[in-house]
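S.K.: Structure of the sequence below:
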Amino acid sequence: MKQFGKVAVLAGGNSAEREVSLRSGAAVLQALCEQGVDAFLFDPAEQPLLELVSLNVNRAFIALHGRGGEDGQVQAVLEVLGIPYTGSGILACALTMDKSKTKALWHGMGLPTAAAATITASELSTVDCAALLARLGGKVMVKPAHEGSSIGMGMAHTADELAVALKEAARFDGDMLVETWLSGPEYTVAVLAGEALPAIKVQTPHAFYDYAAKYQDNTTQYICPAELSDEQEKQVRDLAVAAFKAVGCEGWGRVDMMMNSNGQLQLLELNTVPGMTAKSLVPMAAKQVGISFPALVLQILATTLDA
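M.R.: Have a look, this model is predicted:
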């Protein structure tokens, strides 16, 4: 695979998703090496990105999840260094890392997303939880606006529960997104080179799809094909591609959405560097259309050849 040159797989980092990122990076590295790509693991938490120049790196496969890797910072450094990289550019990464601003953009472009409010850390002591809860339908999901992997998330259907959930989310972020509760089901759609892969239906016995359901338990079910009619499958995929393009994403990513109580799809968030672990969803969707994990990794890396 000489056309790729020397490839640095960026994984680890300092975000709350470090451990997941290291697992993603290890899987990507193995797949690349098995296919003859000259690749190695590079952890920005252990060595400065500027060392990529002295290491004569030709391109980077970004497997960094969360802040410092999925928010445009690493992408900006790689741009300055002139090193092509996988995934979206600086602006799209910075935007989609902020769930509140992404929802606002989607809403402004007429794409469906649940009603929500953003509470800052400075407002915690004065927010009227009862009024906020009533405005958003009586039951809500609280999320740190700049975290992934369901870190710091909590649900609330009383004012006291909302106050607790906000304080928990504030441990991870200065902005907390409070979103109208969606009763499901939940779907996730991978987008690769502008095309949607088959939708995956996510079912968990947990109250919601939290960190344990994603990475620790074996009780979560990932159903692909997603038990949708052909028309519904097309609707889900078309919405994912529209959401992906609306924020300027490129290369690959994953769009998460749920249905509300009326059966209407509502966009949740967009991941510009989705997980690539044994339990990850993008490889599962790719497998449904005959793309093996090694082939998927190579296809993602190939998007850097035109950079």
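S.K.: Could you use CA atoms for every contact and neighbour count after this?
M.R.: Fine.
S.K.: Show me where the protein has its helices.
M.R.: With DSSP state H as the criterion, the chain has helices at 18-34, 51-54, 73-81, 90-96, 99-108, 129-135, 159-170, 211-215, 230-246, 281-288, 293-302.
S.K.: who wins for proximity to residue 189 among those helices?
M.R.: Nearest to residue 189, of all the helices of the chain, is helix 230-246, at 6.3 Å by C-alpha to C-alpha.
S.K.: Mind giving me the packing neighbours of the closest one?
M.R.: strand 186-192, strand 195-196, strand 252-259, strand 265-271 (3 or more C-alpha pairs under 8 Å, 6 or more residues apart in numbering; DSSP states H and E).
S.K.: buried ones in that helix?
M.R.: By neighbour count on 16 or more other C-alpha atoms under 10 Å, the buried set for helix 230-246 is 233, 236, 237, 239, 240, 241, 243, 244.
S.K.: which one among these gets closest to residue 25?
M.R.: Closest to residue 25, out of all of those and judged by C-alpha to C-alpha, is residue 244, at 23.4 Å.
S.K.: Just to check, the closest one is in contact with residue 255?
M.R.: Yes: Residue 244 lies in contact with residue 255 (C-alpha atoms under 8 Å); the separation is 7.2 Å.
S.K.: which residues do those two both contact?
M.R.: Contact criterion C-alpha atoms under 8 Å, 6 or more residues apart in numbering; residues bridging residue 244 and residue 255 by contacting each: 191, 270.
S.K.: hmm, back to that, quick one: closest of the helices and strands packed on helix 230-246 to residue 7.
M.R.: strand 252-259 (17.8 Å).
S.K.: Next, the structure of the following sequence, for comparison with the previous one:
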Amino acid sequence: MTTHNQENESNIDKSIDNKTIDTEVSISIINPEAALAAAAQAENNDVENQQSSQNTLLNVAPSKVKDASEFGKVAVVYGGSSNERSVSLDSGAAVLQALQNRGVDATHFDPKHQDITELRQYDRVFNVLHGRGGEDGLLQGVLQWFNIPQTGSGILASALGMDKVRTKQLWQGCGLSTAPFSLLTADTDWQQVVNMLGLPLIIKPVHEGSSIGMTKVNNLDELPAAYSTAVQCGDAVMAERWITGREFTIVIIDDEAYPVIRLEPADITNFYDFEAKYNRNDTSYYIPCGLSAADEKHLQDLSLAAFRAVDAKGWGRIDAMQDEAGNFWLLEINTVPGMTSHSLVPMAAKARGMDFESLCWHILAQTV
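M.R.: Model (predicted):
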């Protein structure tokens, strides 16, 4: 799922790069590989581990599963037929390798090439099937019908989370701040949309992830083309107010918010798009995120409330913005987050003291 980026960086404290903030050691992360390396260095540094702060947390408790044989036969489901297939293939391959390295009897299962009923041969499923078919409640319903334990959220949260509009409507009903939006059709009065939401805008397909089909619109005359791009991904298209400010993601595992990550694409006039997420190495990630302890706690609490409102379970990710006035705005929820080398869940877990193999084990252990 995708968030807006900072369009005006004047309010960002650049001094967090490699400097001490209060009692915490700031790690400026220039790319995902450096993110993991920096987190590992911090984990192994006794002095840093002794420093207490909002962003330096205790290590995760040992898993309740002690032996890989307790998992039985595991299907790591990834690939599929959605527009996010390529990302799912990368995520799933990494998860599969991690589990196999830990001795788990894990096998790749691709619904694009295999009959879904073959999942009955497995004891549990690690779902890394991004996008439609795997993240929208469909796979969750099949596995529930087969009575097969699965990672992540169930039918309701998955279906809601894949629908950006209904998620935002739910958050609004719960009194949770989310960026203003409007549904679009081919007959929409574009001027009315601009009058209501202002400019710039972000145009999104309602049922897609990974920034697919999204366009930033700076002028009224760009709206029709942006709508045409988004509608190719499905009939439901939305416009959302562009929030100028800082961009954050909040990983949630076991109903607990992990250290907040601040994202900064190299081109700060654009947004955290597909290229920035998966193909570029010039996006910066910051852990600690640069927020005060109070603001980070507030953002974590807001994200947990948003996660619970959707009835999400196990693990997931909330994307949010902080505007120039300091207000936080929820954007989206991701119930099957990426697990690639560029992905944010492994970064947050590493900052918490969990390497990638331990993270995959921990998520799978939620099914036992």
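S.K.: picking up where we left off before, now the buried residues of helix 230-246 of structure 1 as CSV including distance to residue 251 of structure 1?
M.R.: CSV is the format used below for the buried residues of helix 230-246 of structure 1 (distance: C-alpha to C-alpha, whole Å):
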residue, distance to residue 251 of structure 1
233, 22
236, 19
237, 16
239, 17
240, 14
241, 12
243, 14
244, 10
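S.K.: Among these, list the two that are farthest apart in space.
M.R.: 233 and 244 (16.6 Å).
S.K.: Now distance to residue 187 of structure 1 too, for the helices of structure 1, in JSON lines please.
M.R.: JSON lines is the format used below for the helices of structure 1 (distance: least, C-alpha to C-alpha, whole Å):
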{"stretch": "helix 18-34", "distance to residue 187 of structure 1": "21"}
{"stretch": "helix 51-54", "distance to residue 187 of structure 1": "37"}
{"stretch": "helix 73-81", "distance to residue 187 of structure 1": "28"}
{"stretch": "helix 90-96", "distance to residue 187 of structure 1": "18"}
{"stretch": "helix 99-108", "distance to residue 187 of structure 1": "17"}
{"stretch": "helix 129-135", "distance to residue 187 of structure 1": "25"}
{"stretch": "helix 159-170", "distance to residue 187 of structure 1": "24"}
{"stretch": "helix 211-215", "distance to residue 187 of structure 1": "14"}
{"stretch": "helix 230-246", "distance to residue 187 of structure 1": "8"}
{"stretch": "helix 281-288", "distance to residue 187 of structure 1": "11"}
{"stretch": "helix 293-302", "distance to residue 187 of structure 1": "21"}
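S.K.: Nearest approach to residue 8 of structure 1 belongs to which of the ones you listed?
M.R.: Closest to residue 8 of structure 1 of those, according to C-alpha to C-alpha: helix 51-54, at 7.9 Å.
S.K.: got the contact list for the closest one?
M.R.: With C-alpha under 8 Å, 6+ apart as the test, helix 51-54 of structure 1 has contacts from 8, 81.
S.K.: Go again with 7 Å.
M.R.: With contact meaning C-alpha atoms under 7 Å, 6 or more residues apart in numbering, helix 51-54 of structure 1 is reached by no other residue.
S.K.: for that helix, the distance to its chain's centre please.
M.R.: Here helix 51-54 of structure 1 is found 28 Å from its chain centre; the criterion is C-alpha atoms, centre = their mean, to the nearest Å.
S.K.: list the contacts for residue 175 of structure 1?
M.R.: When contacts are counted by C-alpha under 7 Å, 6+ apart, residue 175 of structure 1 touches 118, 119, 120, 121, 144, 145.
S.K.: Only the buried subset of those, as a ChimeraX command please.
M.R.: To isolate the buried ones among those in ChimeraX, judged by 16+ other C-alpha under 10 Å, type:
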select :118,119,121,144,145
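S.K.: which one of the contacts of residue 175 of structure 1 is nearest residue 91 of structure 1?
M.R.: Nearest member of the contacts of residue 175 of structure 1 to residue 91 of structure 1, counting by C-alpha to C-alpha, is residue 145, at 16.7 Å.
S.K.: What lines up with that closest one in structure 2?
M.R.: For residue 145 of structure 1, the aligned position in structure 2 is occupied by residue 206, per TM-score structural alignment.
S.K.: same check, this time on residue 134 of structure 1
M.R.: In structure 2, residue 134 of structure 1 lands on residue 195 (TM-score structural alignment).
S.K.: go on, residue 189 of structure 1?
M.R.: Match for residue 189 of structure 1 (TM-score structural alignment): residue 250.
S.K.: do you know how far that match is from residue 291 of structure 2?
M.R.: With distances taken as C-alpha to C-alpha, to the nearest Å, residue 250 of structure 2 is found 13 Å from residue 291 of structure 2.
S.K.: Can you pick out the residue with more neighbours from the two?
M.R.: Between residue 250 of structure 2 and residue 291, residue 250 has the larger neighbour count (other C-alpha atoms under 10 Å), namely 27 against 19.
S.K.: Tell me who's in contact with that one.
M.R.: 257, 258, 260, 261, 300, 303, 317, 318, 319.
S.K.: Let's have the residues you listed in CSV, adding distance to residue 91 of structure 2.
M.R.: Formatted as CSV, the contacts of residue 250 of structure 2 follow (distance: C-alpha to C-alpha, whole Å):
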residue, distance to residue 91 of structure 2
257, 22
258, 20
260, 21
261, 20
300, 25
303, 24
317, 15
318, 18
319, 19
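S.K.: which of those map to contacts in structure 1?
M.R.: When you map the contacts of residue 250 of structure 2 onto structure 1 and apply both residues aligned by TM-score structural alignment, their matches' C-alpha atoms under 7 Å, the shared contacts are 257, 258, 260, 261, 300, 303, 317, 318, 319.
S.K.: Show me what residue 178 of structure 1 lines up with in structure 2.
M.R.: So, by TM-score structural alignment, residue 178 of structure 1 is matched to residue 239.
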